[in-house]
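S.K.: Structural data only, the sequence is not supplied:
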């Protein structure tokens, strides 16, 4: 983010005692940015306040607008890490609009992003406030990667996002969201959002090392909505390898455990993005460790860039790739957070399965 500094006022973190919220608070502290820790459990908030060396801890409930107003008092912006976001996004956004401060969340939920787009864009424009839903691993990272591959063109034929995880130890929030979010997942066909067909398409994808060839299934997250909202593409598809889905669907899979001094788990990820315009395929690949942990620097970088005026004039519901210079944003995260590579390819690499026998 260069030598610029964000505003002196603290950044509010809703869900600060949760798994991702703690990463966000730690990232803010690492950057010298003060935080207001917001949650619904007084004991957990007190413990987190001691751990992070702050007395700025505030209780709030989603069904109590007054408590949300009080929690955001004096904040420069708010980062919402409290899922399921289909329950929390709109109440926190409404409080942010009343306070006239920017809002960001880290949802992977398509229904949450669609609800924000459909019901809060006009109000945010009138308030002169930017709302950035889905500014984490799913949603924000994919959006940024896509923008680095567009070469400035808004007229695209296909966008394909393919994720590989070596494992997926879900947090309690991820499990709650999975149980709460039963909406059909959407992809884009002929420029329109529509449900993924049943049975879900399967295929084969070749990732960079250490993954190599992987069986994948079509499964979209919030990136489909964020990308479709600002890029004109005939087709937008998202895929994921099968191994992490077996983990997350097994109720016996334990939550993530720290494996380094930053609290990151040993999970390894790769996100491949292919953008096709005519005969040209542009491939961008990001890799790193722990999809929950990597969400924190992405979200904090975004909110700090917003506060120093990098996206001056950006109001309403926006996405990271839409308002920030994508390559510079990704490079600023540093190689310990994310490694990104860029390649041109003559043709697509997805091998779709024709028959369902293997399933």
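M.R.: Thanks, I have the structure now. The structure displayed is predicted, hence computed values, not measured ones.
S.K.: When you work out contacts or count neighbours from here on, use the C-alpha atoms and nothing else.
M.R.: Noted.
S.K.: Other residues contacting stretch 258-270?
M.R.: With contacts defined as Cα atoms under 8 Å, 6 or more residues apart in numbering, stretch 258-270 is touched by 163-168, 207-208, 256-257, 285-291, 293.
S.K.: So how do I select the buried members of the residues you listed in ChimeraX?
M.R.: The following ChimeraX line selects those of these that are buried, judged by 16 or more other Cα atoms under 10 Å:
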select :163,164,165,166,167,168,207,256,285,286,287,288,289,290,291,293
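S.K.: quick one: which of the contacts of stretch 258-270 sit in helices?
M.R.: 291, 293 (DSSP state H).
S.K.: Next step: the contacts of stretch 258-270 restricted to strands.
M.R.: Of the positions in the contacts of stretch 258-270, 163, 164, 165, 285, 286, 287, 288, 289 sit in strands, assigned by DSSP state E.
S.K.: Output these in CSV, with distance to residue 30 appended to each entry.
M.R.: Output for the ones in strands among the contacts of stretch 258-270, formatted as CSV (distance: Cα to Cα, whole Å):
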residue, distance to residue 30
163, 28
164, 29
165, 27
285, 27
286, 23
287, 22
288, 19
289, 18
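S.K.: Name the member of those with the shortest distance to residue 157.
M.R.: Of all the ones in strands among the contacts of stretch 258-270, residue 285 has the smallest distance to residue 157: 19.2 Å, by Cα to Cα.
S.K.: For the closest one, give me its contacts.
M.R.: Residues in contact with residue 285 (Cα under 8 Å, 6+ apart) are 145, 270, 271, 272, 273, 340, 341, 342.
S.K.: and the helix or strand that contains the last one, what other elements does it pack with?
M.R.: Take DSSP states H and E as the rule and residue 342 turns out to sit in strand 339-345. In this structure, strand 339-345 makes packing contacts with strand 280-289, judged by 3 or more Cα pairs under 8 Å, 6 or more residues apart in numbering; DSSP states H and E.
S.K.: re the thing from before, next one: the strand holding residue 342 to chain centre, how far?
M.R.: Averaging C-alpha positions (Cα atoms, centre = their mean, to the nearest Å) puts strand 339-345 21 Å from its chain's average.
S.K.: So which bits of it are buried?
M.R.: residue 340.
S.K.: quick one: the strands in the stretch 251-359 of the chain?
M.R.: 268-277, 280-289, 316-317, 339-345, 351-352 (DSSP state E, counting those that start in this stretch).
S.K.: coming back round to it: neighbouring contacts of the strand holding residue 342?
M.R.: 280, 281, 282, 283, 284, 285, 286, 287, 288, 330.
S.K.: Now with 10 Å, please.
M.R.: Strand 339-345 has contacts (Cα atoms under 10 Å, 6 or more residues apart in numbering) with 145, 148-149, 270-276, 279-288, 327, 330-331, 333-334.
S.K.: Second structure follows, compare the two:
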């Protein structure tokens, strides 16, 4: 049994439909029994539902009963994720989530010993963001065969295709995830600053530093001195955003942060109802080793659809009898990176032959 928590949210409903396609046994969980029932009625198998609410901790115990895998979509994870992951670790239930909230992913390491004891695998950031780049770095490191001096991950994302949940998750991340990885250790680092410039294919980019969870996941399995993630913007905007982002991140820690969240809620539109193939993305891994530079690029479409496919793929892998990994794991530690990228290369939501 796979339990999907946060099933009625934007991303959760994508994953529910993908679970239905997979044929794996699953159930839906979330705060609202009425919304869960409505979602279940839209799915041919009419899966069972379970009401659980992080604000009522006693209800979370049921999430890890009679299930082997828990997929968590209930964010912001910085505020809501730890009690859910802790219960999975204590119960020996495999856990994955779809977040890219860096501070939360860093804190989840506190459950590593417990998860190893019970045999649970806890895999945060197992989604479009982080899982793809993490596995790309693992494969590239094997190809290079040398210790890496630096890894830079550049995201070029479709504009406007961002759910409310992702926006609020991003605001919490900018407020609390002031982390970087330099000189082989975690350091304090504000988002933004001087843009990074380069090419994705033949197209120039200017990118600003942002707190992405590769800062935690990549050093967990790759010997590397420096790791940073970047968000590509149009060159004319990157300098402005790079200058303002540290100030905005500080502002989000003040009472004015509440006002900022309300502005995002009421003045920014929901994702457009555009065809999935209109939401094109690219992820580029840029590594340096022994004075040489290495680049690998992935391209595709529909980040939310791809997140659903990745989450279900991972959950099914965790159900396999041969799966015996435990502890808090990076996606590239929980999955076989070569196999995962080969699978991804054949998915309908991805442009082929780019890994």
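M.R.: Sure, I can see it. Computed from a predicted structure; not experimentally measured.
S.K.: TM value for the aligned chains?
M.R.: The TM-score (TM-score structural alignment, normalised by the length of structure 2) is 0.84; 325 aligned residues with a Cα RMSD of 2.5 Å.
S.K.: Show me which pair in the contacts of residue 285 of structure 1 is furthest apart.
M.R.: 270 and 342 (13.3 Å).
S.K.: Correct me if wrong: residue 214 of structure 1 contacts residue 352.
M.R.: No. With contact defined as Cα atoms under 10 Å, residue 214 of structure 1 does not reach residue 352; the gap is 11.9 Å.
S.K.: and for the two, which residues touch both?
M.R.: Shared contacts of residue 214 of structure 1 and residue 352 (Cα under 10 Å, 6+ apart): 203, 204, 205.
S.K.: on that earlier part again, tell me which of the contacts of residue 285 of structure 1 persist in structure 2.
M.R.: On the basis of both residues aligned by TM-score structural alignment, their matches' Cα atoms under 8 Å, what survives of those in structure 2 is 270, 271, 272, 273, 341, 342.
S.K.: can you list those residues in JSON lines and add distance to residue 18 of structure 1?
M.R.: Below are these laid out as JSON lines (distance: Cα to Cα, whole Å):
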{"residue": "270", "distance to residue 18 of structure 1": "24"}
{"residue": "271", "distance to residue 18 of structure 1": "25"}
{"residue": "272", "distance to residue 18 of structure 1": "28"}
{"residue": "273", "distance to residue 18 of structure 1": "29"}
{"residue": "341", "distance to residue 18 of structure 1": "32"}
{"residue": "342", "distance to residue 18 of structure 1": "34"}
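S.K.: out of the ones in strands among the contacts of stretch 258-270 of structure 1, which one sits closest to residue 82 of structure 1?
M.R.: Using Cα to Cα, residue 289 comes nearest to residue 82 of structure 1 of those, at 21.7 Å.
S.K.: Return the residue of structure 2 aligned against that closest one.
M.R.: Alignment note: residue 289 of structure 1 maps to residue 301 in structure 2; criterion TM-score structural alignment.
S.K.: can you give me the helices for structure 2?
M.R.: For structure 2, applying DSSP H gives helices covering 10-22, 33-41, 77-91, 102-107, 112-118, 128-144, 164-176, 214-221, 235-251, 256-267, 303-319, 331-334, 337-345.
S.K.: Please name whichever of the ones you listed is nearest to residue 63 of structure 2.
M.R.: It is, among the helices of structure 2 and with distance given as Cα to Cα, helix 77-91, at 8.2 Å.
S.K.: Let me know the angle separating that closest one from helix 164-176.
M.R.: 100 degrees (axes from the mean of the first three to the mean of the last three Cα atoms, to 10 degrees).
S.K.: For helix 77-91 of structure 2, which residues meet the burial criterion?
M.R.: 77-78, 81-91.
S.K.: Distance of the residue nearest in space to the middle of structure 2 relative to residue 212 of structure 2?
M.R.: Residue closest to the average C-alpha location in structure 2 (Cα atoms, centre = their mean): residue 125, at 3.4 Å. Per Cα to Cα, to the nearest Å, residue 125 of structure 2 is found 10 Å from residue 212 of structure 2.
S.K.: Please name the nearest non-neighbouring residue to the equivalent of residue 176 of structure 2 over in structure 1.
M.R.: By TM-score structural alignment, residue 176 of structure 2 lines up with residue 183 in structure 1. Leaving aside its chain neighbours, residue 183 of structure 1 sits nearest to residue 111 (7.1 Å; criterion: Cα to Cα, 6 or more residues apart in numbering).
S.K.: Could you tell me how many residues sit around the alignment partner in structure 2 of the one you found?
M.R.: Matched to structure 2 by TM-score structural alignment, residue 111 of structure 1 sits across from residue 103. By the measure other Cα atoms under 10 Å, the count of residues near residue 103 of structure 2 is 22.
S.K.: And for residue 215 of structure 1?
M.R.: Applying other Cα under 10 Å, we find 18 other residues in the vicinity of residue 215 of structure 1.
S.K.: now swap in residue 273 of structure 2 and tell me
M.R.: The burial count for residue 273 of structure 2: 7, using other Cα under 10 Å.
S.K.: now it: how far from residue 123 of structure 2?
M.R.: Distance of residue 273 of structure 2 to residue 123 of structure 2, computed by Cα to Cα: 31 Å.
S.K.: same deal with residue 341 of structure 2?
M.R.: Relative to residue 123 of structure 2, residue 341 of structure 2 is positioned 17 Å away (criterion: Cα to Cα).
S.K.: Show me which of these two is the more surrounded one.
M.R.: residue 123 (28 against 20).
S.K.: Can you tell me, leaving aside adjacent residues, what's nearest to that one?
M.R.: residue 96 (4.6 Å).
S.K.: List the residues that contact the one you found.
M.R.: The contact partners of residue 96 of structure 2, taken as Cα under 10 Å, 6+ apart, are 4, 69-73, 85, 88, 121-127, 311-312, 314-315, 318, 328-329, 331.
S.K.: list the contacts for residue 236 of structure 1?
M.R.: Residue 236 of structure 1 makes contact with 156-161, 186-193, 220, 223-225, 227-228, 275 under the criterion Cα under 10 Å, 6+ apart.
S.K.: In PyMOL, select just the buried ones from these.
M.R.: Applying 16+ other Cα under 10 Å to the contacts of residue 236 of structure 1, the buried members can be selected in PyMOL as follows:
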select buried, resi 156+157+158+159+160+161+186+187+188+189+191+193+220+223+224+225+227+228+275
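S.K.: hmm, back to that, top of the shared contacts of residue 214 and residue 352 of structure 1 by neighbour count?
M.R.: In these, the most neighbours by other Cα under 10 Å go to residue 205, 24 neighbours.
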